Each structure stands twice: as structure tokens, then as C-alpha cells.
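Q: Any chance you can model this:
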Amino acid sequence: MKTALIAVCAATLLLLSACNTVKGMGQDLQKAGEKIEGAAKK
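A: Here you go, the predicted structure:
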């Protein structure tokens, strides 16, 4: 579980560094939230 959390955090940082606009950042955060939610359901 700890490894999965580290992987999700790393992916979130990559997504956030890739966005150039406020709208893009919102979309990236939404996608990251969906991935965290999916990981929590497993």
C-alpha cells in the first residue's frame, strides 16, 4: 500500500508539472483524484 501511495504521489507531481494553465491544473488534479479514488477502491 505504501508503494502505491508513493507511485500516486509521483504521478501527481508529474501531472502538475506538465500543466501550463489554471484550467489544465484543475483537470490534472481531477484526474489525480480519480486515480487515488480508484486505488482506494482496490
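
Q: Every contact and neighbour count from this point should use C-alpha atoms.
A: Fine.

Q: secondary structure class for residue 20?
A: coil (DSSP: H, G, I helix; E, B strand; the rest coil).

Q: Count the residues that sit near it.
A: Neighbourhood size, residue 20 [other C-alpha atoms under 10 Å]: 9.

Q: now do the one 4 residues further on
A: Applying other C-alpha under 10 Å, we find 14 residues neighbouring residue 24.

Q: Pull out the buried positions in the helix or strand containing it.
A: In this assignment (DSSP states H and E), residue 24 forms part of helix 22-41. Under the neighbour-count criterion of 16 or more other C-alpha atoms under 10 Å, helix 22-41 has 25, 28-29, 32, 36 buried.

Q: Please generate a structure for the following sequence too, so the two can be compared:
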Amino acid sequence: MAKIVWVLTLGMLTAGCNTVEGFGKDVNTLGSKIEKTAKDVKK
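A: Okay, the predicted model is just below:
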């Protein structure tokens, strides 16, 4: 579980979000990508 949080944090830092608003948008974007990837993997 902690590893997932670390990956998300690293991803957000890499995306370069400097504001809280940007942070929220990046979380949503990453969440969508992760969901899509999970669905693709299950096929």
C-alpha cells in the first residue's frame, strides 16, 4: 500500500504540479490512468 502512495507522489512531482489545484488535477488524471490500466490488464 505504501508503495502505491510513493509511486503516486513521485508521479505528481514528476508532473510538476506546483499548486494545490494542480495537485488535485494530477491526482484525478493519475487515478483515471490507473483505472484504465487496471481494466486493460483484466481483459
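
Q: hang on, the earlier thing: now render the buried residues of helix 22-41 of structure 1 as JSON lines, adding distance to residue 2 of structure 1.
A: Shown next, in JSON lines, are those (distance: C-alpha to C-alpha, whole Å):
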{"residue": "25", "distance to residue 2 of structure 1": "25"}
{"residue": "28", "distance to residue 2 of structure 1": "22"}
{"residue": "29", "distance to residue 2 of structure 1": "21"}
{"residue": "32", "distance to residue 2 of structure 1": "17"}
{"residue": "36", "distance to residue 2 of structure 1": "13"}
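
Q: Please name the nearest non-neighbouring residue to residue 36 of structure 1.
A: In this structure, residue 36 of structure 1 finds its nearest non-sequential neighbour in residue 8, 6.9 Å apart by C-alpha to C-alpha, 6 or more residues apart in numbering.

Q: The helix or strand hosting the one you found to helix 22-41, inter-axis angle?
A: Assessed by DSSP H and E, residue 8 of structure 1 sits inside helix 2-18. Angle of helix 2-18 of structure 1 versus helix 22-41, following axes from the mean of the first three to the mean of the last three C-alpha atoms, to 10 degrees, is 170 degrees.
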